[in-house]
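**Student:** with the sequence up front, the predicted model follows.
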Amino acid sequence: MGEIRNFRSGNQDEPPPHGGVGPRRLAAIIVGDIASYSRLMQADEEGTHVRVKRIERDLIQPSIVEHHGALVKTTGDGFIAIFDSPVEAVRCSIVIQQNLIGRNASLPKDSRIEYRIGVNLGDVIIEPDDVYGDGVNIASRIEGIAEPGQVYISGAIYEQIKHKVVCGYESLGDRKVKNITDPVRVYRVLPDADAIGRTRGRRENVLIFLLSITVLMIATGVLWYLLVQPGRVGEQAAAPTASPVASPSPQPSSREAAVQTPQPSPSLASSPAPAPSQSPPPLREPEMIAIRGGTFAMGSNDDPTERPVHQVTVKPFSIGKYPVTVQEWNECAAAKACGFTAIGKDNAPITDVSWTDAQQYVAWLARTAKKPYRLPSEAEWEYAARGGTQTKYWWGDKLQPGMAGCKDCGEFAAEQPAKVGSFKPNPFGLHDMGGGVDQWVEDCWRRTYQGAPNDGSAWTGGDCSSHVLRSGSWKNDSRYVRPSNRDGYDTNVRYPTHGFRVALSP
């Protein structure tokens, strides 16, 4: 199968230096390869070819570009890409794998296209349409030992990203790989930061499950005895004793007297009493704050994505006083309207949700409460976050401790976000509009505000493979908690720091 050559470096008309050898550079290299490719081609050659090309076109190439990488080449069953940033290389790998999970969900297991991905940091030789060196070879060897659907990284990558990418890592130890002299330290990437504990505790979870089943069976037996046996005793007490001659009965003992007290008829005694009807608990709607609306200067000159600064007029609306909590999310999950049940404290913000997950929640909430709940637009979110101010932060131009939950905000550093409302509200009475959790909004992601609407509405249409996130999280530093800060992330991919809050039209 032919290769797609997409990599370019420097002036392609100039000959490479050093006697025909291309320049060297330090790069993060991704090598991806399709598991069981030969079997898939044998089963359906044309269909597999079309599906692979579609994945390359619609997922792999856009993801690489979105994460500031360069596609070196694609082969029949894989691809190679390089990145200046190890963080972006790993994020790109996670996005590709999680999107493939969604694509494969409805397919039979033996028809799924699954990639193994290896990532390494190394010094490589750059050619106009290829890349060479031990850095590439190690990435290829790591990919070869990866499980389908998994991302494995080298120790060199791990050292660069361990405090920068919010995910779990499982050390697989030093591995001897083909044609590489020294062993390579290998880690498995777990996008869910809690997954490492679940992986290690799988056997214990099975034992706990079996023990729970045993206890449940014993409890069921005891309950059956308590419900059925009194009815049988009542039947025996009500049965007359056959005696041809009446004789005085001895005084019954206290225990016999208790048995001989009037009993309900056998038919009623043997039937359990009907359980009282249980109505579902009332819907717990998020607490909302009414915003009067007005005109403000949206954006800043602190970052290219926040330019140009432009005037926006926002209409009146309401927005959640806090981000949506675990308890509120789990009501949607209990109604089978949201995709998973969250684990954590009830008053903690929901995390690890995609934009699509957030839309499921607001659709359920609007339907159940019969109110027009939705995600806020990006303009509404910033207007609400500023609280009527135009300073760097809503409280002023300098960082102050105790005002937001972020990595360097002075009084807060933890492995999970604080409960909602742990920090002071802004002038509009809103909590956690900066820090805590990243918050999805309605708008599609665009790199600048050029052409953005000025009426406060969401900027949709066009390429919506990514959506906008606001607020920054407890894992980010203080520059992310600015009201003007913005970022984009893949629409269908969950990430451990991502949450949301709801809005309500008048």
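**Tutor:** Sure, I can see it. Numbers count the residues shown, from 1 in each chain.

**Student:** use CA for all of it now, contacts and neighbours both
**Tutor:** Will do.

**Student:** and the helices in the stretch 301-450 of the chain?
**Tutor:** Counting by DSSP state H, counting those that start in this stretch, the stretch 301-450 of the chain has helices at residues 326-334, 355-369, 378-386.

**Student:** pull out the buried residues from the helix ranked longest in the chain.
**Tutor:** Of all segments of type helix in the chain, defined using DSSP state H, the longest is helix 202-238. By 16 or more other Cα atoms under 10 Å, the buried positions in helix 202-238 come out as G231, G234, E235, A238.

**Student:** count of neighbours near the closest residue to the third one other than its chain neighbours?
**Tutor:** Taking Cα to Cα, 6 or more residues apart in numbering, and ignoring the residues beside it in sequence, E235 has P266 as its nearest neighbour in space, at 5.6 Å. The tally of other residues near P266 (other Cα atoms under 10 Å) stands at 15.

**Student:** relative to Q97, how far out is D463?
**Tutor:** Distance of D463 to Q97, computed by Cα to Cα, to the nearest Å: 20 Å.

**Student:** okay, the two: which has more neighbours?
**Tutor:** Q97 (23 against 10).

**Student:** surely that one is in contact with Q150?
**Tutor:** Yes: using Cα atoms under 8 Å, Q97 is in contact with Q150, at 7.0 Å.

**Student:** who touches both of the two?
**Tutor:** Y115 (Cα atoms under 8 Å, 6 or more residues apart in numbering).

**Student:** circling back: nearest to D438, of the buried residues of helix 202-238?
**Tutor:** Distance to D438, by Cα to Cα, is smallest for G231 among the buried residues of helix 202-238, at 59.6 Å.

**Student:** the stretch 401-506 of the chain: strands as residue ranges?
**Tutor:** For the stretch 401-506 of the chain, the strands defined by DSSP state E, counting those that start in this stretch cover 438-444, 466-470, 487-490, 498-500, 503-504.

**Student:** pasting the second one now:
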Amino acid sequence: MVTFEDYGVDKLESNRTYVLTLVGNSQQQAQQSQTLTIRYSPSIATVLVDNKMINGSNGVAQTTLPVGQHSYIVFCNGYESEEGMVKLKASAPSNLQITLTKEATATRNTVAQPTVAQQPVVQAPVTNGDNISIPVKDGISIDMVRVEAGTFVMGATPEMESPYDWEKPTHQVTLTNDYYIGKYEVTQNLWKAVMGKNPSKFKGDNLPVEQVSWNDCQKFISKLNNITGKTFRLPTEAEWEYAARGGKKSRGYQYSGSNNLSDVAWYVGNSWSKTHAVGSKQANELGIYDMSGNVWEWCQDWYGKYSSSSHTNPTGANSGSDRVFRGGGWDISARFCRSSYRYFITPDDHCNFLGLRLVLSE
């Protein structure tokens, strides 16, 4: 996949041919690498880029990296850390200015002691047919849709256009247990209610939360379970794809709920380079929203190659270095929003196109 912006082409012009020339050895490295300079305060702070420490001096750290997206973290004792993503382009070096904010004294030194009165009151869920609404706190609830157990063919089935090798081979999967999956992607409002802060780039209570790592999601789920008394988790990759395809009600669409992507998804062709309120496009056959587009969604599984053999309740590879995410997002073209498309990233990565959806075992 080629991102034209990385090569200094901000807008494609009609009736014009673009030629990408692949070269080798030192010339390739020179064309595809760029310098990142981070100026930071206080000057004693530590700088990590792609989870590797960058040695700095007098508040300036500099490194050379391949063009494309990279994560950074700047932290120092007594200060609020700052983290995010930076995109390096081949056309020019990139510079960041990071000024850390001091932590509040009360926050740093005081540990709240829970009392009986502070313990959460677990409220009963509200059921409506195949839908269930689970109260969390402050009037915020999680709406979930029941997915009936069944068997399906997972991977690059014939309706999936231009599939990649990592979507193959197709294989039969049987899910033996019903489960509930989030009707919507986790919103910033819900994340703030549980975690007390909002890490997202695009701010809005009803927008999907993003810039949350897989590890962040596990912390969020642990706190959510303590509040609700439930056992929420991330979906397995198989559970995610089965629900995206519409489960037993599937009509064989390429995207989740339609063969016309604009009907069901916010993607690069209509998103205006930002996320949108959850549930503002059409739902799929099960009444689930945004399983194509808006933000990509973490799954529970370690990434591993598919095999052609049949599987029952698969949970992905036994181990690995990357976790799977699914669904496409506001930042990407239609090809990556298909229900079979899968990709992967390290579990501590934070991206402004990556969020989550919850599952609850029945």
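**Tutor:** Here it is on my side, so go on. The structure displayed is predicted, hence computed values, not measured ones.

**Student:** mean neighbour count added to the strands of the stretch 401-506 of the first structure, as a markdown table?
**Tutor:** Formatted as a markdown table, the strands of the stretch 401-506 of the first structure follow (neighbours: other Cα atoms under 10 Å):
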| stretch | mean neighbour count |
| --- | --- |
| strand 438-444 | 27 |
| strand 466-470 | 24 |
| strand 487-490 | 20 |
| strand 498-500 | 28 |
| strand 503-504 | 22 |
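
**Student:** helix or strand for G122 of the first structure, which one?
**Tutor:** G122 of the first structure is part of strand 115-127 when elements are defined by DSSP states H and E.

**Student:** what range in the first structure does stretch 219-235 of the second structure sit on?
**Tutor:** Matched against the first structure by TM-score structural alignment, stretch 219-235 of the second structure falls on residues 360-376.

**Student:** and for stretch 167-174 of the second structure?
**Tutor:** Under TM-score structural alignment, the match for stretch 167-174 of the second structure is residues 306-313.

**Student:** what's the spacing between that stretch and its chain's center?
**Tutor:** Relative to the chain's own centre, stretch 306-313 of the first structure is displaced by 30 Å; criterion: Cα atoms, centre = their mean, to the nearest Å.

**Student:** my guess is F152 of the second structure meets T174, correct?
**Tutor:** Yes: at 6.6 Å, F152 of the second structure counts as touching T174 under the criterion of Cα under 8 Å.

**Student:** the residue mapped onto S94 of the second structure from the first structure in helix, strand or coil?
**Tutor:** Matched to the first structure by TM-score structural alignment, S94 of the second structure sits across from Y187. At Y187 of the first structure the chain is in strand, as set by DSSP: H, G, I helix; E, B strand; the rest coil.

**Student:** the closest residue to Y187 of the first structure other than its chain neighbours and I153 of the first structure: what is the separation?
**Tutor:** Nearest non-adjacent residue to Y187 of the first structure, counting by Cα to Cα, 6+ apart: S171, 4.5 Å away. The gap separating S171 of the first structure from I153 of the first structure is 10 Å, by Cα to Cα.

**Student:** more neighbours, the two?
**Tutor:** Shown here are S171 of the first structure and I153; by other Cα under 10 Å, I153 has more neighbours (29 against 15).

**Student:** isn't that one up against I138?
**Tutor:** No: contact between I153 of the first structure and I138 fails when scored by Cα under 8 Å: they sit 9.9 Å apart.

**Student:** who touches both of the two?
**Tutor:** By Cα under 8 Å, 6+ apart, I153 of the first structure and I138 have these common neighbours: N120.

**Student:** the residue mapped onto E285 of the first structure from the second structure: neighbour count?
**Tutor:** In the second structure, the residue paired with E285 of the first structure is S141, using TM-score structural alignment. Using other Cα under 10 Å, S141 of the second structure has 15 neighbouring residues.

**Student:** wait, a helix at S141 of the second structure?
**Tutor:** No: going by three-state DSSP, the assignment for S141 of the second structure is strand, not a helix.

**Student:** looking at the helices of the stretch 301-450 of the first structure, which is closest to I80 of the first structure?
**Tutor:** helix 355-369 (28.8 Å).

**Student:** buried sites along that closest one?
**Tutor:** Within helix 355-369 of the first structure, the residues that count as buried by 16+ other Cα under 10 Å are W355, T356, D357, A358, Q359, Q360, Y361, V362, A363, W364, L365.

**Student:** for that helix, packing partners?
**Tutor:** Judged by 3 or more Cα pairs under 8 Å, 6 or more residues apart in numbering; DSSP states H and E, helix 355-369 of the first structure is in contact with helix 326-334, strand 373-374.
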